[in-house]
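1. No letters, just coordinates:
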């Protein structure tokens, strides 16, 4: 463990995995981050367990999955819009390859989350079914696809979902490693109430 603490390569690799580009975020950005985490975990948990539930419960879980998916889509739109507005984050004074690589992890997760959200809508609509937002039906704006295309969309949706979870798990593990082993402020910068902390 001591060797790990003093290994610059381990510190650099885990900083990148944690997405630590040394940016300071405001409290609203931090709140949106944790809302995203909760919704992603809820979505994944529902998708992996509804197959074991009886039909009435399964239907409720699927409707909840769609509703949370729409909420997640809205949160992503707000997060991206908020990041594009100036004044909500303070980048590091000096930016090197580690910071650029760490920011790349953020962009990758954003791209995967947006792709997953879009595929969720397309999957439902391609099967000639409406999306449901807590009982409010949103009909498909296009004609249903053939079964092969619908199946391929479903496979892509599942694959990206698992990819998000694997990358996010590595992201979280790296942040925890920095917090509990290296004892630095990588995780603290994204904790509620820590906005602007050095």
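-> Yep, that arrived. Remember, predicted model here, so these are calculated numbers, not experimental data. Residues are numbered from 1 along each chain as shown.

2. From here on, just use CA atoms for contacts and neighbour counts.
-> Noted.

3. Around residue 142, how many other residues sit close by?
-> As a burial measure, the neighbour count of residue 142 was computed by other CA atoms under 10 Å and equals 10.

4. For it, which three-state class applies?
-> Put simply, residue 142 is coil when judged by DSSP: H, G, I helix; E, B strand; the rest coil.

5. and the gap between residue 74 and residue 91?
-> When CA to CA, to the nearest Å is the yardstick, residue 74 and residue 91 sit 25 Å from each other.

6. ok, structure two:
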């Protein structure tokens, strides 16, 4: 059985865990009423997770471009095309979701200070007209990612338990 490289596996699972954490933290923080220290702390953590995902996604993409993944396992053509499309979508969203959140934060006039230590460059200034647009874009992209991650996980589970092939095993640590 051909497996993914150890680095590809580590990046896959680390990014997956960070995306899931950022999602649940985001859902939690927006439900906190008012402007509280806890809500502010959660927003900071959410941004840190987003910046980290963006950086790790860049490393992962570079790794993927330089290290070919194992050959696809035998499966119907439609499944292969669906898997390939899903992987492209997930890679796109690993960049688009954090970038949209980053832009939204700056349009809202709130800087992104990574780990509370490094202020990230402001690529746009505060923009009250752009803020609600970017908020919506970030939300829609996030929900799209949640659906894509769920579909990806369900497909892996289907391959493991129903098809009984090595799809999931090739990506397990």
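-> Happy to help now that I have it. Since the structure is predicted, the reported quantities are computational estimates derived from the model, not experimental observations.

7. Report the TM-score for the pair.
-> TM-score for the superposed chains, counting by TM-score structural alignment, normalised by the length of the second structure: 0.87, backed by 169 aligned residues with a CA RMSD of 2.3 Å.

8. the helices in the second structure, which residues?
-> Read by DSSP state H, the second structure holds these helices, from start to end of the chain: 6-30, 37-66, 77-107, 130-158.

9. how about a markdown table for these, with mean neighbour count and distance to residue 113 of the second structure added?
-> Compiled in a markdown table, the helices of the second structure are given as follows (neighbours: other CA atoms under 10 Å; distance: least, CA to CA, whole Å):
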| stretch | mean neighbour count | distance to residue 113 of the second structure |
| --- | --- | --- |
| helix 6-30 | 16 | 16 |
| helix 37-66 | 17 | 8 |
| helix 77-107 | 18 | 11 |
| helix 130-158 | 16 | 19 |
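
10. So which of the ones you listed is nearest residue 123 of the second structure?
-> With distances scored as CA to CA, the stretch of the helices of the second structure nearest to residue 123 of the second structure is helix 77-107 (7.5 Å).

11. Can you check what angle separates that closest one from helix 130-158?
-> Relative orientation of helix 77-107 of the second structure versus helix 130-158 (axes from the mean of the first three to the mean of the last three CA atoms, to 10 degrees): 150 degrees.

12. so what does helix 77-107 of the second structure touch, helix or strand wise?
-> Helix 77-107 of the second structure makes packing contacts with helix 37-66, helix 130-158 when contacts are defined by 3 or more CA pairs under 8 Å, 6 or more residues apart in numbering; DSSP states H and E.

13. Trace the last one over to the first structure and give me the residue numbers.
-> In the comparison with the first structure, helix 130-158 of the second structure aligns to the range 149-177 (TM-score structural alignment).

14. Tell me roughly how far that stretch lies from the second structure on average.
-> Comparison of stretch 149-177 of the first structure with the second structure after fitting gives an average deviation of 0.8 Å (mean CA distance after the TM-score superposition for the first structure).

15. first to last residue in stretch 5-24 of the first structure, what's the distance?
-> Distances were taken as CA to CA; on that basis the terminal residues of stretch 5-24 of the first structure are 24 Å apart.

16. Run through who's touching it.
-> With CA atoms under 8 Å, 6 or more residues apart in numbering as the test, stretch 5-24 of the first structure has contacts from 4, 89-92, 95, 98-106, 170-175, 177-178, 181-182, 186, 189, 195-198.

17. make it 6 Å
-> Taking CA atoms under 6 Å, 6 or more residues apart in numbering as the criterion, the residues outside stretch 5-24 of the first structure that touch it are 89-92, 99, 101-103, 105, 171, 174-175, 182, 196.

18. Report the distance from it to the chain centre.
-> 20 Å (CA atoms, centre = their mean, to the nearest Å).

19. rewinding a little: reformat the contacts of stretch 5-24 of the first structure as a markdown table; add distance to residue 67 of the first structure.
-> Formatted as a markdown table, the contacts of stretch 5-24 of the first structure follow (distance: CA to CA, whole Å):
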| residue | distance to residue 67 of the first structure |
| --- | --- |
| 89 | 30 |
| 90 | 34 |
| 91 | 34 |
| 92 | 37 |
| 99 | 35 |
| 101 | 34 |
| 102 | 31 |
| 103 | 30 |
| 105 | 27 |
| 171 | 26 |
| 174 | 31 |
| 175 | 30 |
| 182 | 39 |
| 196 | 33 |
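
20. Now the two most distant members of the residues you listed.
-> 89 and 182 (24.5 Å).

21. who's in contact with the aligned partner of residue 38 of the second structure in the first structure?
-> Taking TM-score structural alignment for the superposition, residue 38 of the second structure sits opposite residue 57 in the first structure. Listed by CA under 6 Å, 6+ apart, residue 57 of the first structure has no contact partners.

22. what stretch of the second structure does stretch 73-82 of the first structure fall on?
-> Correspondence between stretch 73-82 of the first structure and the second structure is established over residues 54-63, with TM-score structural alignment as the criterion.
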